[in-house]
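Q: I would like the atomic coordinates for the input below:
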Amino acid sequence: MSVRLKLTLSYAGFLMLAGVLLLAAVWVFLLRGVPAGYLVPDLSNVRRVLNPHNFGPSVFGTAAAAVLVFLLVFGLLGGWILASRMLAPLNRITEATRMAANGSLCHRIRLPGRRDEFHELADSFDGMLARLEAHVAEQQRFAANASHELRTPLAITQTLLDVARKDPNRDSGELVERLRAVNARAIELTEALLLLSRADQRSFTREHVDLSLIAEEAAETLLPLAEKHGITIHTSGEITPTTGSPALLLQMTTNLLHNAIVHNLPEHGTMQIYTAIGPESVLLTVENTGDKLTPQLVSTLAEPFQRGTERIRSDHAGVGLGLAIVDSIAQAHDGTLTLTPRDAGGLRVTVQLPVPPPHTGG
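A: As a prediction, this is how the structure comes out:
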């Protein structure tokens, strides 16, 4: 049975039960116990009408049956109408669910009326649809950008091979070197996509780590690249314990430092890395000099494959997933990523991660 029919029968059954109890109470407490001589003898007409003997079991049973039939019909009709009115919001929610299942995520319920349980359910469903629509749109943009990025090295490889086939006397050494560079870039992009997927799925084991040591390790690893670009690195901070994947946190920090090196001033640039611990979170901050950035541009830099208007590809420019991976790793560790343009030019990036729970002895 439908919920509407169940509610209708429930209303009618409850009304019938109330009617039976009411009629039983009338019979037991009001009619059956009235004495025959209770009424005035001279008032024969009134006595004939009100004499309790006129309300015998057969007469009362007939009247009670008629009343119960009326209550049943009234309960069924009234219950059907009330159930329809009560379930109308649920029907709108069901229709919106069907539309969402068919791929229409732009539809919203926007249930009118006063706030009740159905109104809260509809608002929650609208919020879920909005988040789902935004997520699907983001995934579609990501898939389109990833396809474009992966197609580029494949197209270059195909062009180089076609040129070599048409010109057999061409120097093969140059061709091999260019193919190697294109293939390395394709591998780098594939590994970045796999790392991004791993962070999104949170498929890692949490361990106690010191974020300051990870920052020092990343700085030492990228020191040759910084020296090549003429970038001076300053590292400072205190012990910053947190929990997470050491490999992912190291990749996150390395991406931040790499981004700060590549997108710095062409000469005499600087970069600062410092860590700090607060009452409820630990902070990793990376600042670098560079061109002035607008807040509108900075707000998009964590999107996949976003390099900024002035960010030109070079041998170390990456694949456009550096800050996107940082953001994904931070979220996977229940943290946040904040990007802020510096007044003097360049970028300030802050990663905030939760403080690990205190150790319990045992």
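
Q: rest of the way, CA atoms for contacts and neighbours
A: Noted.

Q: Show me the helices in the stretch 1-150 of the chain, by range?
A: For the stretch 1-150 of the chain, the helices defined by DSSP state H, counting those that start in this stretch occupy 3-26, 44-50, 57-101, 117-166.

Q: how much does the helix or strand following the longest one deviate in direction from helix 117-166?
A: As assigned by DSSP states H and E, the chain's next helix or strand after helix 117-166 is helix 172-201. Note on geometry: by axes from the mean of the first three to the mean of the last three C-alpha atoms, to 10 degrees, helix 172-201 and helix 117-166 are set 170 degrees apart in direction.

Q: got the buried residues for helix 172-201?
A: 179, 182-183, 185-186, 189-190, 192-193, 195-196, 198-200 (16 or more other C-alpha atoms under 10 Å).

Q: do you know how far the closest residue to Gly269 other than its chain neighbours is from Leu72?
A: Of all residues not flanking Gly269 in the chain, Ile231 sits nearest, at 4.8 Å (C-alpha to C-alpha, 6 or more residues apart in numbering). Distance, Ile231 to Leu72, using C-alpha to C-alpha, to the nearest Å: 88 Å.

Q: One more, please, to line up against the first structure:
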Amino acid sequence: MSVRLKLTLSYAGFLMIASVLLLAVVWVFLLRYVPEDIYTPGGPVPGDRLGSVFIPDQEDLTRAFFPRAMAALAFLLVFGLLGGWILAGRMLSPLRRITRAARLATDGSLSHRIQLEGRQDEFRELADTFDGMLAQLEAHIAEQQRFAANASHELRTPLAITQTLLEVARDDPARDTGELVERLRYVNTRAIDLTEALLVLSRADRRSFTTEHVDLSLIAEEASETLLPLAEKRGLTIETSGDVAPATGSYALLLQMTTNLVHNAIVHNRPEHGSVWVTTGVRPGTVALTVENTGEMLTPRLVSTLTEPFQRGTGRVHGDHAGVGLGLAIVRSIVTAHDGTLTLTPRPDGGLRVTVLLPTAHA
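A: Coordinates of the predicted model:
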């Protein structure tokens, strides 16, 4: 049976039970005042103008009461079924709209919204929750499609370059193979870096990692020391400071996050005499990691797009250490996987300030 029919039968059944109980109470109440047999003298009854009066006994009451009671119950049964069917239909109409939206979502249409009107009740709360879920699914799928398209484009580029180099070498056997091998090695290295970045990004999105107590200040020092040769090669200075910042999470992923931030601050800096500042600190309920660098003037609109996959603040031209365009996208995924927040703001004098807030580790 459908839910509407079940509700209809429930309404009608409850109404019938209540009616039977009511009639039973009335019947018991009447029996208290009506004797089984009535004996009246043949003389007139005092106070009656006609001189006689009819006084019913229990048998007379039964003959008069039960047919009318059965008729009332039959009317209430029909009324309960009809009224229950109408009320159940009105009560379940929001559920039908939710079911229709779910079917459309199953067919691939995620743009449909229920937008249920009326008071804030259980059905309205369910519909609003379902609309929110559809919005998140639509945004997530759109982001995945955009990411897949960008990843395909980025992976296609080194493969196309490799194919071109090999065709040139085939058509020109006298060409210097040393130069060809070096260029192939460079292209292959970039393809490997891109593949590893995609794997890290996927791992962070799935939250498939074990957690442990970590200290962001030690991670910041390790990342800075690892990238110090690159900074010195570019004529930059790295300053690391701050307090102990205890957090909970994956040491490997948090180190990857910090390394990406410092690497991004080094690559997108002044050609020379630039600076990178890495600081850690403790705030109420959170620990903070801040990475700042000097560099070009950035607009808030440009900064808001830097965490998108394959976006680069200085264009899509690759340099020696330009990365694969996934550095800040990986940072955002790692921060989200650790229930933190990521904030990017342009510095007034040029460059970028990146702040990561993570929950404080509980002792």
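
Q: Now the TM-score, please.
A: With the length set by TM-score structural alignment, normalised by the length of structure 1, the two chains reach a TM-score of 0.94; 357 aligned residues with a C-alpha RMSD of 2.0 Å.

Q: about what we covered before: for His268 of structure 2, see how far away the aligned residue in structure 2 for the residue nearest to Gly269 of structure 1 is.
A: When structure 2 is aligned by TM-score structural alignment, Ile231 of structure 1 is paired with Leu236. Remark: distance between Leu236 of structure 2 and His268 of structure 2 (C-alpha to C-alpha) = 11 Å.

Q: can you tell me which residue is nearest the centre of structure 1?
A: In structure 1, the residue lying closest to the centroid (C-alpha atoms, centre = their mean) is Arg131, at 5.9 Å.

Q: what lines up against that residue once you look at structure 2?
A: Arg131 of structure 1 maps onto Gln136 in structure 2, by TM-score structural alignment.

Q: Same question for Asn264 of structure 1.
A: Per TM-score structural alignment, Asn264 of structure 1 is aligned with Asn269.

Q: quick one: its match and Leu352 touch, right?
A: No - using C-alpha atoms under 8 Å, Asn269 of structure 2 is not in contact with Leu352, being 9.2 Å away.

Q: Quick check: neighbours shared by those two?
A: In terms of C-alpha atoms under 8 Å, 6 or more residues apart in numbering, Asn269 of structure 2 and Leu352 are both contacted by the residues 293-295.

Q: possible to save the residues you listed as CSV with distance to Leu22 of structure 2 and neighbour count?
A: Below are the shared contacts of Asn269 and Leu352 of structure 2 laid out as CSV (distance: C-alpha to C-alpha, whole Å; neighbours: other C-alpha atoms under 10 Å):
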residue, distance to Leu22 of structure 2, neighbour count
Asn293, 83, 29
Thr294, 85, 24
Gly295, 86, 23
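
Q: residue contacts, the residue opposite Thr243 of structure 1 in structure 2 once aligned?
A: Counting by TM-score structural alignment, Thr243 of structure 1 lines up with Thr248 in structure 2. Thr248 of structure 2 makes contact with 211-214, 338, 359-361, according to C-alpha under 8 Å, 6+ apart.

Q: what about 7 Å?
A: 211-214, 361 (C-alpha atoms under 7 Å, 6 or more residues apart in numbering).

Q: what's the closest non-adjacent residue to it?
A: In this structure, Thr248 of structure 2 finds its nearest non-sequential neighbour in His213, 4.6 Å apart by C-alpha to C-alpha, 6+ apart.

Q: ok but that neighbour is inside a helix, no?
A: No - His213 of structure 2: not assigned to a helix; according to DSSP: H, G, I helix; E, B strand; the rest coil it is strand.

Q: Could you report the neighbour count for it?
A: 15 (other C-alpha atoms under 10 Å).

Q: any idea what it aligns with in structure 1?
A: Correspondence of His213 of structure 2 to structure 1, assessed by TM-score structural alignment: His208.

Q: wait, which of the contacts of Thr248 of structure 2 is closest to His321 of structure 2?
A: Of all the contacts of Thr248 of structure 2, Val214 has the smallest distance to His321 of structure 2: 28.5 Å, by C-alpha to C-alpha.

Q: residues touching the residue nearest to Gly269 of structure 1, list them.
A: 261, 268-271.

Q: Neighbour-wise, give me the winner out of these.
A: Ile261 (30 neighbours).

Q: Contacts only, for it.
A: Counting by C-alpha under 7 Å, 6+ apart, Ile261 of structure 1 has contacts 226, 231.

Q: let's see 10 Å
A: Ile261 of structure 1 makes contacts with 222-223, 225-233, 255, 269-271, 288-290, 316-317, as judged by C-alpha atoms under 10 Å, 6 or more residues apart in numbering.

Q: Helix or strand: which one has it?
A: helix 246-262.

Q: next SSE after that helix?
A: As the chain continues past helix 246-262 of structure 1, the following element, by DSSP H and E, is strand 269-277.

Q: list the helices and strands that following strand packs on?
A: Contact here means 3 or more C-alpha pairs under 10 Å, 6 or more residues apart in numbering; DSSP states H and E; on that basis strand 269-277 of structure 1 packs against helix 211-228, strand 231-237, strand 241-244, helix 246-262, strand 281-288, strand 347-354.

Q: what stretch of structure 2 does the fifth one fall on?
A: Which is strand 281-288 of structure 1. So strand 281-288 of structure 1 sits over residues 286-293 in structure 2, by TM-score structural alignment.

Q: Comparing the matching stretch with structure 1, how large is the average distance?
A: Following superposition, stretch 286-293 of structure 2 is found to deviate from structure 1 by 0.6 Å on average (mean C-alpha distance after the TM-score superposition for structure 1).

Q: I'd like the distance from that stretch to the chain centre, please.
A: Taking C-alpha atoms, centre = their mean, to the nearest Å, one finds stretch 286-293 of structure 2 lying 26 Å from the centre of the chain it belongs to.

Q: contacting residues around Ser84 of structure 1?
A: 3-5, 7-8, 78, 90-91 are the contacts of Ser84 of structure 1 under C-alpha under 10 Å, 6+ apart.

Q: Next, format the helices of the stretch 1-150 of structure 1 as JSON lines and append distance to Arg311 of structure 1.
A: Formatted as JSON lines, the helices of the stretch 1-150 of structure 1 follow (distance: least, C-alpha to C-alpha, whole Å):
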{"stretch": "helix 3-26", "distance to Arg311 of structure 1": "60"}
{"stretch": "helix 44-50", "distance to Arg311 of structure 1": "102"}
{"stretch": "helix 57-101", "distance to Arg311 of structure 1": "39"}
{"stretch": "helix 117-166", "distance to Arg311 of structure 1": "16"}
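
Q: No more questions from me, cheers.
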